[in-house]
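**Q** Task: produce atomic coordinates for the following.
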Amino acid sequence: MDEFIKFNNQTSGRDKIFRLCQYTSRIVWYSLEKRHGNAAVLQKAKHLDEILGLMRRLLRFGRFYETLHSTFPVMSISDGVIRLTSSLSRIANASFMFLDHVVCLDKLGLLPSKMIEAPKWDLLATKFWLYAILLGLTRDFYDILRIYKEEFQVKFRTSRIREMANSAGTSSSTSTAEIKNLKYRIVNHPNSVVKCVRQVKVISQCVHDHADVAVDTVKNLFDLFIPLNSLGIVKLSPGVIGLLGCLSTVVSVIPQLNPMVKMVPSS
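**A** The predicted structure follows:
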């Protein structure tokens, strides 16, 4: 209960609660619409979807400046790829929020009539959201490749050499030449089934050791299809979009509950 109270006290925590409810309501009204369910309940579910969407926009109102300002510390990162993708991702996210703020003001009737074309601004905001997700995925895949090079190849081959050395009764006095010969045999003549099993084990270990990258990648992959659908690049039903939104929200809660799996720097 204490963890929930702490989570709910955060603005981002409340946003995720509303987001989960919003996408759940979308699943509900789509299911009712498909099955020709109760019309009154259907309209209430659609109305709840719209209200929660507006509430989330109000909750993040003004955060575009905070997101844009957070770009400056990222620019001092030594790794060029992470520096570039993280900086551009935050700029794209800040642009999305700014445009979303303007659309929100228009929906509330606080802007002069016909000052903006809300559908076009909303479409542009969605594009910036898509750019931010794609940049985040680029950074995720870069981290995955780096992990592969650092852990998958080195640790996998080293552990296999040790296992084969032990099984062959290799003593501590084994010469360097014998170890090199053993390494060559393992790398070039592995049993395919054993190799596959070992690779799965190593991948599982990598996911466990780098849960932050795994969680961020899964979240971004779930999120990716939502703006793609809004832009008409892919065509998914509201029910599928609602399911993807729920899954993405649940995954994004994990770093807040466990800071050890939070990406640093976040995208």
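**Q** Could you use CA atoms for every contact and neighbour count after this?
**A** Fine.
**Q** ranges for the helices of the chain?
**A** 2-9, 11-34, 39-59, 63-69, 71-74, 80-107, 118-147, 154-167, 176-188, 192-209, 211-230, 238-257 (DSSP state H).
**Q** Can you list the neighbours in contact with the fourth one?
**A** In this case it means helix 63-69. For helix 63-69, contacts defined as C-alpha atoms under 8 Å, 6 or more residues apart in numbering pick out 90-91, 93-98.
**Q** let's go with 6 Å and repeat that
**A** Around helix 63-69, the neighbours that count as contacts under C-alpha atoms under 6 Å, 6 or more residues apart in numbering are 91, 94, 97-98.
**Q** Just give the number of residues close to R14.
**A** Neighbour count of R14, defined by other C-alpha atoms under 10 Å: 15.
**Q** where's the closest residue to it other than its chain neighbours relative to K149, distance?
**A** Excluding its sequence neighbours, the residue lying closest to R14 (C-alpha to C-alpha, 6 or more residues apart in numbering) is N8, at 5.3 Å. Applying C-alpha to C-alpha, to the nearest Å, the value for N8 to K149 is 39 Å.
**Q** can you check E33 too?
**A** From E33 to K149 the distance is 49 Å (C-alpha to C-alpha).
**Q** Second input sequence below; structure requested for side-by-side comparison:
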Amino acid sequence: MDTFISFTNQSQGRDRIFRATQYACAFAKYLMRNEAKRKELLKKLQNLESNMSSGRKLLRLGNTVNSIHAAKSTLCISDPVLRFCLTVANLNRGLYFICDNILWARSIGLIREIDKESWSLNASRFYFLSLVMNLTRDAYVIAQLMVQRSQDRHYQQKVSQHLSESPDVACVIVPQLDAFLFLLFESLKSHPSVALDTLKNVCDLFIPLDRLGVYQTNAGVVGFCGLISSVLGILSVLRPNLKIKP
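**A** Presented below is the predicted three-dimensional model:
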């Protein structure tokens, strides 16, 4: 109970609950889209999804400042690749929140003379760029972990044993591929925070890709990916050791 109270008292915790509910509604709507008997339920899910989206926009009003502050902090990172990826990601995230705040102001009537579609597309572009930078960081960290792991003598013994015991044809034809996948699995297994962050960013990537028309799927895929990434985000808040650093 104390963990739940602590979680809901955090703005990040509330936002992730709202986000998970929003995408759960979108996914449920897609699954029941052809069921004529559930029109009333579909309408309720639509209203709940809309309310969750509006609530999240209100909770995110201060996130632009947080993103700019985070960008200033990442400028101090000694590793040039991490410094570049995280700073650019935070700046794009800040620009995304600016667009999001303007869209929220328009939705409640504070601003009228703006092109909603244009600002929405710009928000998706900044969100996409932020995710790309975060995924680049993830790939860089994974590569570093794999190099470190491959130099470990204990791991070298494990991979030799794995290859000798695996009768699969692919292991005989492409032993390098099997060794690479085994190394990748072992590296992520020992660093769950990196695996979780990578999976979360990959799931999130489908949302702006669909919105921008780069890789169009359907509302079901977007809802499912958004729900999975939201659950992973909740885990990272509940268990800080699962949050990737820096």
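**Q** what TM-score do we get after superposing?
**A** For this chain pair, the superposition-based TM-score is 0.88 by TM-score structural alignment, normalised by the length of the second structure; 236 aligned residues with a C-alpha RMSD of 2.3 Å.
**Q** sorry, back to before: which residue in the second structure lines up with the residue nearest to R14 of the first structure?
**A** When the second structure is aligned by TM-score structural alignment, N8 of the first structure is paired with T8.
**Q** circling back to that earlier point, which of the contacts of helix 63-69 of the first structure count as buried?
**A** 91, 94, 97-98 (16 or more other C-alpha atoms under 10 Å).
**Q** Would you convert the residues you listed into a markdown table that also reports distance to V264 of the first structure?
**A** As requested, those are exported to a markdown table (distance: C-alpha to C-alpha, whole Å):
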| residue | distance to V264 of the first structure |
| --- | --- |
| I91 | 17 |
| A94 | 18 |
| M97 | 22 |
| F98 | 24 |
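**Q** From those residues, pick the one nearest K201 of the first structure.
**A** I91 (38.1 Å; C-alpha to C-alpha).
**Q** now for R139 of the first structure: what does it line up with in the second structure?
**A** Counting by TM-score structural alignment, R139 of the first structure corresponds to R137 in the second structure.
**Q** count of neighbours near that match?
**A** 22.
**Q** residues contacting it?
**A** C85 are the contacts of R137 of the second structure under C-alpha under 6 Å, 6+ apart.
**Q** what residue of the second structure takes the place of Q256 of the first structure?
**A** Matched by TM-score structural alignment, Q256 of the first structure corresponds to V237 in the second structure.
**Q** Relative to L45 of the second structure, how far out is the nearest residue to C203 of the second structure once chain neighbours are set aside?
**A** In space, C203 of the second structure comes closest to C225 once its chain neighbours are excluded; the distance is 4.9 Å by C-alpha to C-alpha, 6+ apart. Using C-alpha to C-alpha, we find C225 of the second structure at a distance of 18 Å from L45 of the second structure.
**Q** which of those two has more neighbours?
**A** Taking other C-alpha under 10 Å, C225 of the second structure and L45 do not tie; C225 has more neighbours (24 against 20).
**Q** So the more buried one is in contact with N201, correct?
**A** No: using C-alpha atoms under 6 Å, C225 of the second structure is not in contact with N201, being 9.9 Å away.
**Q** Could you check which of N8 and K149 of the first structure is surrounded by more residues?
**A** With neighbours defined as other C-alpha under 10 Å, N8 of the first structure and K149 compare such that N8 has more, 15 against 12.
**Q** Tell me the residue in the second structure that is farthest from the middle.
**A** S164 (37.4 Å; C-alpha atoms, centre = their mean).
**Q** Distance check, that one against L31 of the second structure.
**A** Distance from S164 of the second structure to L31 of the second structure, by C-alpha to C-alpha: 45 Å.
**Q** cool, and Q216 of the second structure?
**A** Applying C-alpha to C-alpha to Q216 of the second structure and L31 of the second structure gives a distance of 18 Å.
**Q** Those two: who's more crowded?
**A** Regarding Q216 of the second structure and L31, a neighbour count based on other C-alpha under 10 Å identifies Q216 as having more, with 15 against 12.
**Q** mind checking what the more buried one lines up with in the first structure?
**A** Aligned counterpart of Q216 of the second structure in the first structure: K235 (TM-score structural alignment).
**Q** Contacts only, for that match.
**A** Neighbouring residues of K235 of the first structure by C-alpha under 6 Å, 6+ apart: N229.
**Q** Go again with 10 Å.
**A** 225-226, 228-229, 241 (C-alpha atoms under 10 Å, 6 or more residues apart in numbering).
**Q** Of all pairs in those, which one is the farthest apart?
**A** Farthest apart among the contacts of K235 of the first structure - using C-alpha to C-alpha - are L228 and I241, which lie 10.4 Å from each other.
**Q** More neighbours: which of the two?
**A** I241 (23 against 17).
**Q** Could you verify my assumption that the more buried one touches V28?
**A** No: contact between I241 of the first structure and V28 fails when scored by C-alpha atoms under 10 Å: they sit 11.8 Å apart.
**Q** of the buried ones among the contacts of helix 63-69 of the first structure, closest to L182 of the first structure?
**A** Among those, and counting by C-alpha to C-alpha, the member closest to L182 of the first structure is I91, at 51.0 Å.
**Q** Correct me if wrong: that closest one contacts S70.
**A** Yes: applying C-alpha under 10 Å, one finds I91 of the first structure in contact with S70, separated by 9.2 Å.
**Q** Check the mean deviation of stretch 125-145 of the second structure from the first structure.
**A** Compared with the first structure after fitting, stretch 125-145 of the second structure deviates on average by 0.4 Å (mean C-alpha distance after the TM-score superposition for the first structure).
**Q** wait, what's in contact with T176 of the first structure?
**A** L182.
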